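> I would like the atomic coordinates for the input below:
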Amino acid sequence: MVHPPDTLACLAIALGIEAAAGYPDALYRAIGHPVTWIGRLIAALERGLNRGSERRRRLAGVLALVLLLAVVGGLAGLVTAAAGLAGPLPALVLTGVLAASLPAQRSLHQHVAAVETGLRAGGLEAGRRAVSMIVGRDPERLDGPAICRAAIESLSENFSDGIVAPAFWIGVLGLPGGALYKAANTADSMIGHRTPRYAAFGWAAARFDDLVNLPASRLAGLLIAGAAFLRGADGRGALRAMARDARRHRSPNAGWPESAMAGALGLRLAGPRVYDGTLVPDAHMGDGRAEATPDDIGRALALYRTACWLQGGLVVGLLALGFALAG
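Here you go, the predicted model:
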């Protein structure tokens, strides 16, 4: 069993490397990314198992999720065990380097900043192109404020499931925990849709992803609120919006970081949105203005950066406490 200080040290290394360098493009071109490897396995399982009656598809989806987690968790466990043969310090460094591929602090910032830059430099069409890279809704239906709201919503939600959640599970279970979370989250993004093809087969993936994101979504909201206090935004507003609105979101998790960001910035986010031509009803997060601007994207990014630093500080603090308690 990996001791808590070891998993936290692995996490600290991973977050530091990812924040400094991200996932290098040259490495991606050479070998791909863990998410692309996981995605190929999910696609193969879906092609082989997603057929028959609704009941059979649902059972097949459960089996696919179990097989996915067994393969990913087993491989990550083997890598961790093999690294341990080199000694404690080399094992920490190696697993930390590998775990750095799982959070996405740097790339998320780049994608959202591109929306702000696009709107300022190229106007509405450039903003639509940039935001289409990070949201699933039809960009042609979005005006300037809607593009800004979409970018801020994506930043908030992905801070939770793209950064805080993998960090949480790395901190709890080391590299295998982060890899298992990434497998579950990737499965949800690929097959966890309420469409005729995936409604039954992706049911297990969607429900499991909701479950494993529960702790991180609450923590993400608190980190955003903490960042608001530190940067002179409306920290109390973030806490009020979370308490009032988070549970009204159609997602059991997305409402926490989105409501915190809305309250911190004095915005009104979420609400009814159009995906693939279908109006999806949802509650509003926050009770501020709906007319978001590129300046608001910049303010949201500033809160995001501070929240990432807060998360890193929390990890270092817990690591120090863990070593102290370990003797």
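> Only C-alpha atoms from now on, for both contacts and neighbour counts.
OK.
> which SS class is residue 172?
Following DSSP: H, G, I helix; E, B strand; the rest coil, we place residue 172 in the helix state.
> wait, doesn't it sit right on residue 9?
No - using CA atoms under 8 Å, residue 172 is not in contact with residue 9, being 11.0 Å away.
> which of the two has more neighbours?
Between residue 172 and residue 9, residue 9 has the larger neighbour count (other CA atoms under 10 Å), namely 24 against 20.
> what's near enough to touch that one?
Counting by CA atoms under 8 Å, 6 or more residues apart in numbering, residue 9 touches 92, 96, 319.
> I'd like the distance between it and residue 3.
10 Å (CA to CA, to the nearest Å).
> Ok, residue 275 next?
Between residue 275 and residue 3 the distance is 44 Å, computed by CA to CA.
> repeat for residue 230
Applying CA to CA, the value for residue 230 to residue 3 is 33 Å.
> and residue 3, how many neighbours?
Neighbour tally, residue 3, other CA under 10 Å: 13.
> still on that earlier bit, which one of the contacts of residue 9 sits in the busiest neighbourhood?
With neighbours taken as other CA under 10 Å, the top of the contacts of residue 9 is residue 96, carrying 27 neighbours.
> ok but it is inside a helix, no?
Yes - according to three-state DSSP, the state of residue 96 is that of a helix.
> Show me what counts as buried in the longest helix anywhere in the chain.
Criterion DSSP state H: the longest helix present in the chain is helix 294-326. Within helix 294-326, the residues scored as buried using 16 or more other CA atoms under 10 Å are 294, 296-301, 303-312, 315-316, 318-319, 322.
> other SSEs contacting it?
In terms of contacts (3 or more CA pairs under 8 Å, 6 or more residues apart in numbering; DSSP states H and E), helix 294-326 is packed against helix 4-21, helix 105-131, helix 144-158, helix 214-231, helix 255-265.
> let's see 6 Å
Applying 3 or more CA pairs under 6 Å, 6 or more residues apart in numbering; DSSP states H and E, one finds that helix 294-326 makes contact with helix 4-21, helix 214-231.
> residues of the first one that come out buried?
Going by neighbour count (16+ other CA under 10 Å), the buried part of helix 4-21 is 4-15, 17-19.
> after it comes which helix or strand?
Next helix or strand after helix 4-21 toward the C-terminus (DSSP states H and E): helix 25-31.
> can you tell me which helix or strand residue 243 belongs to?
Using DSSP H and E, residue 243 falls in helix 235-245.
> Residues contacting that helix, please?
Contact partners of helix 235-245, identified using CA atoms under 6 Å, 6 or more residues apart in numbering, comprise 225, 228-229, 256, 259-260, 263-264, 285-286.
> And stretch 161-168, by the same measure?
With CA under 6 Å, 6+ apart, stretch 161-168 has contacts from 103-104, 178, 216.
> what two of those residues are the furthest from one another?
Across the contacts of stretch 161-168, no pair lies farther apart than 104 and 216, at 14.6 Å, counting by CA to CA.
> When those two are compared, which one has more neighbours?
The neighbour count for residue 104 versus residue 216, taken as other CA under 10 Å, is higher for residue 216 (24 against 21).
> how about this one, so we can line them up?
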Amino acid sequence: MQISLFPLLAFLSLAVEAAAGYPDRLYRAIGHPVTWIGALIAMLDRRLNRERDAPGARRAAGIAAVLALVAASGLAGLAVQLVCGGGLGLGMGLIAAALVAGTLLAQRSLHAHVAAVAEALERNGLAGGRRAVSHIVGRDPESLDEAAVARAAIESLAENFSDGVVAPAFWLAVAGLPGAAVYKAINTADSMIGHRTARHEAFGWASARLDDLVNLPAARLAALLIVTAAVFTPGASARGAWRATLRDARRHRSPNAGWPEAAMAGALGLALAGPRRYGGIRVEDALMNAGGRREATAGDIRRALALYRRADALFIAVLALLAVLVMPHG
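Down below sits the predicted model:
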């Protein structure tokens, strides 16, 4: 498959995943690529992350684990791409590759999980909202009031728009299926072992740093998409999104999450991020769009989802245009 076809592959994958998602029946039958990647990470963690080893040795083991993970996922992606591009013809090969690549994207599931928080708050109040938001964030749900539940859902929507949609599609457009597979493996490793806990402080260092690196371009692009989408979203402020991004994004404790979160906060007139609790530990963080409203509601979640849908559609349109511009002719 030619490199010039990668943007078209990314466009088709987004379109397929937006239309169909990943069928529950298929998940029950064979699992999901992310669960397969997760199983490999868990195995590497069990075998290489030995508590008796010194921190330096555990960091080296974590580097070796990430290299093995990158090699395995990249080779798997390349094998699928070669099969699709070599034996099925251009048209069918692209469709087959897009179906596979679509499993690495999370447009529909992200929307569904965040919308479920809004619905739970509206139907079942705080208790329902806490249960629903616990499926998408790692912070202590019992420490959240209704406004904090709504903010957590909106923050997750903004961050995962970058991590779960823009980033894998970006690397798919740049490096094909191997690039998207490697990105997904790195991002999954960060979510599993990239935490500053006693077990993973040293072993997960490499996965956390590499995840920061591969998400750099997507986080900035996601923020730009949110800012632009705010122009076309009733009740959203593109100017507020732009100002909050420029002022606050770099103040976030994460080098990447602050970009889409600040853009989302400014667009909706909310103040997101700030102090949070994980595992009983208070984590300090800067406010995104300080001075905005902290009392977020289920209605604000639905406003954020409307903005997300437009930003996602804009991203798909940009990839379609790019595909036309670079597609080989003749």
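> Overlay the chains and give the TM-score.
Once superposed, chain against chain, the TM-score is 0.98 (TM-score structural alignment, normalised by the length of the first structure); 325 aligned residues with a CA RMSD of 1.0 Å.
> can you put the helices and strands packed on helix 294-326 of the first structure in a markdown table and add distance to residue 31 of the first structure?
Listed next are those as a markdown table, based on distance: least, CA to CA, whole Å:
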| stretch | distance to residue 31 of the first structure |
| --- | --- |
| helix 4-21 | 17 |
| helix 214-231 | 29 |
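> Would you tell me which of those gets closest to residue 327 of the first structure?
Nearest to residue 327 of the first structure, of all those, is helix 4-21, at 11.1 Å by CA to CA.
> from the chain's centre, how far out does the closest one sit?
On the basis of CA atoms, centre = their mean, to the nearest Å, helix 4-21 of the first structure sits 17 Å off its chain's mean C-alpha point.
> could you check the angle helix 294-326 makes with it?
With axes from the mean of the first three to the mean of the last three CA atoms, to 10 degrees applied, the angle from helix 4-21 of the first structure to helix 294-326 works out at 150 degrees.
> what angle separates helix 4-21 of the first structure from helix 105-131?
50 degrees.
> Report the aligned residue range of the first structure for stretch 141-152 of the second structure.
Mapping stretch 141-152 of the second structure onto the first structure (TM-score structural alignment) gives residues 139-150.
> Report the distance from that stretch to the chain centre.
With CA atoms, centre = their mean, you get 21 Å for stretch 139-150 of the first structure.
> Can you measure across it, start residue to end residue?
One end of stretch 139-150 of the first structure to the other measures 10 Å (CA to CA).
> Helix, strand, or coil at residue 196 of the first structure?
With three-state DSSP as the basis, residue 196 of the first structure sits in coil.
> Count the residues that sit near it.
Per other CA under 10 Å, the neighbour tally for residue 196 of the first structure reads 9.
> Pretty sure residue 223 of the first structure sits against residue 305.
No - if you go by CA atoms under 6 Å, residue 223 of the first structure and residue 305 don't touch, sitting 10.5 Å apart.
> any idea what residue 190 of the second structure aligns with in the first structure?
Using TM-score structural alignment, the partner of residue 190 of the second structure in the first structure is residue 188.
> Oops, could you answer that again for residue 249 of the second structure instead?
In the first structure, residue 249 of the second structure lines up with residue 246, judged by TM-score structural alignment.
> ok so, going back, please point out which of the contacts of residue 9 of the first structure the second structure shares.
Retained in the second structure (both residues aligned by TM-score structural alignment, their matches' CA atoms under 8 Å) from the contacts of residue 9 of the first structure: residue 319.
> Dump the contacts of residue 9 of the first structure to JSON lines, plus distance to residue 203 of the first structure.
Converted to JSON lines, these look like this (distance: CA to CA, whole Å):
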{"residue": "92", "distance to residue 203 of the first structure": "36"}
{"residue": "96", "distance to residue 203 of the first structure": "32"}
{"residue": "319", "distance to residue 203 of the first structure": "37"}
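> Distance of the residue nearest to residue 63 of the second structure when sequence neighbours are not counted relative to residue 185 of the second structure?
The shortest distance from residue 63 of the second structure to any non-neighbouring residue, by CA to CA, 6 or more residues apart in numbering, is to residue 206 (5.5 Å). Residue 206 of the second structure sits 13 Å away from residue 185 of the second structure, going by CA to CA.
> Those two: which is more packed in?
A direct count of neighbours by other CA under 10 Å for residue 206 of the second structure and residue 185 places residue 185 higher, at 29 against 25.
> Among the contacts of helix 235-245 of the first structure, which pair sits farthest apart?
It's 229 and 285 that sit farthest apart of the contacts of helix 235-245 of the first structure, by CA to CA, at 19.0 Å.
> Give me the more crowded residue out of those two.
More crowded of residue 229 of the first structure and residue 285, by other CA under 10 Å: residue 285, with 29 against 17.
> Can you point out the buried residues in the match of stretch 141-152 of the second structure?
For stretch 139-150 of the first structure, the buried set under the neighbour-count rule, 16+ other CA under 10 Å, comprises 139, 142, 144-150.
> A strand includes residue 282 of the second structure, no?
Yes - the assignment for residue 282 of the second structure (three-state DSSP) places it in a strand.
> Now the counterpart of it in the first structure: closest residue in space, sequence neighbours ignored.
Alignment note: residue 282 of the second structure maps to residue 279 in the first structure; criterion TM-score structural alignment. Nearest non-adjacent residue to residue 279 of the first structure, counting by CA to CA, 6+ apart: residue 273, 5.6 Å away.
> does residue 177 of the first structure belong to a helix or a strand, and which?
Assigned by DSSP H and E, residue 177 of the first structure falls within helix 165-191.
> In the second structure, point out the residues matching the helix or strand that comes right after that helix.
Going down the chain from helix 165-191 of the first structure, the next helix or strand is helix 203-212, by DSSP H and E. When the second structure is aligned by TM-score structural alignment, the counterpart of helix 203-212 of the first structure is residues 205-214.
> Can you lay out the buried residues of stretch 139-150 of the first structure as TSV showing distance to residue 67 of the first structure?
Shown next, in TSV, are those (distance: CA to CA, whole Å):
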residue	distance to residue 67 of the first structure
139	36
142	39
144	44
145	43
146	40
147	38
148	39
149	38
150	34
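> out of the residues you listed, who's nearest residue 123 of the first structure?
Set against residue 123 of the first structure, the nearest of these by CA to CA is residue 144 (8.5 Å).
> what's around the residue lying closest to the closest one once chain neighbours are set aside, how many residues?
Leaving aside its sequence neighbours, residue 144 of the first structure sits nearest to residue 124 (CA to CA, 6+ apart; 6.2 Å). Counted with other CA under 10 Å, residues neighbouring residue 124 of the first structure total 20.
> To which residue of the second structure is residue 124 of the first structure aligned?
Aligned by TM-score structural alignment, residue 124 of the first structure pairs with residue 126 of the second structure.
> now residue 289 of the first structure
Match for residue 289 of the first structure (TM-score structural alignment): residue 293.
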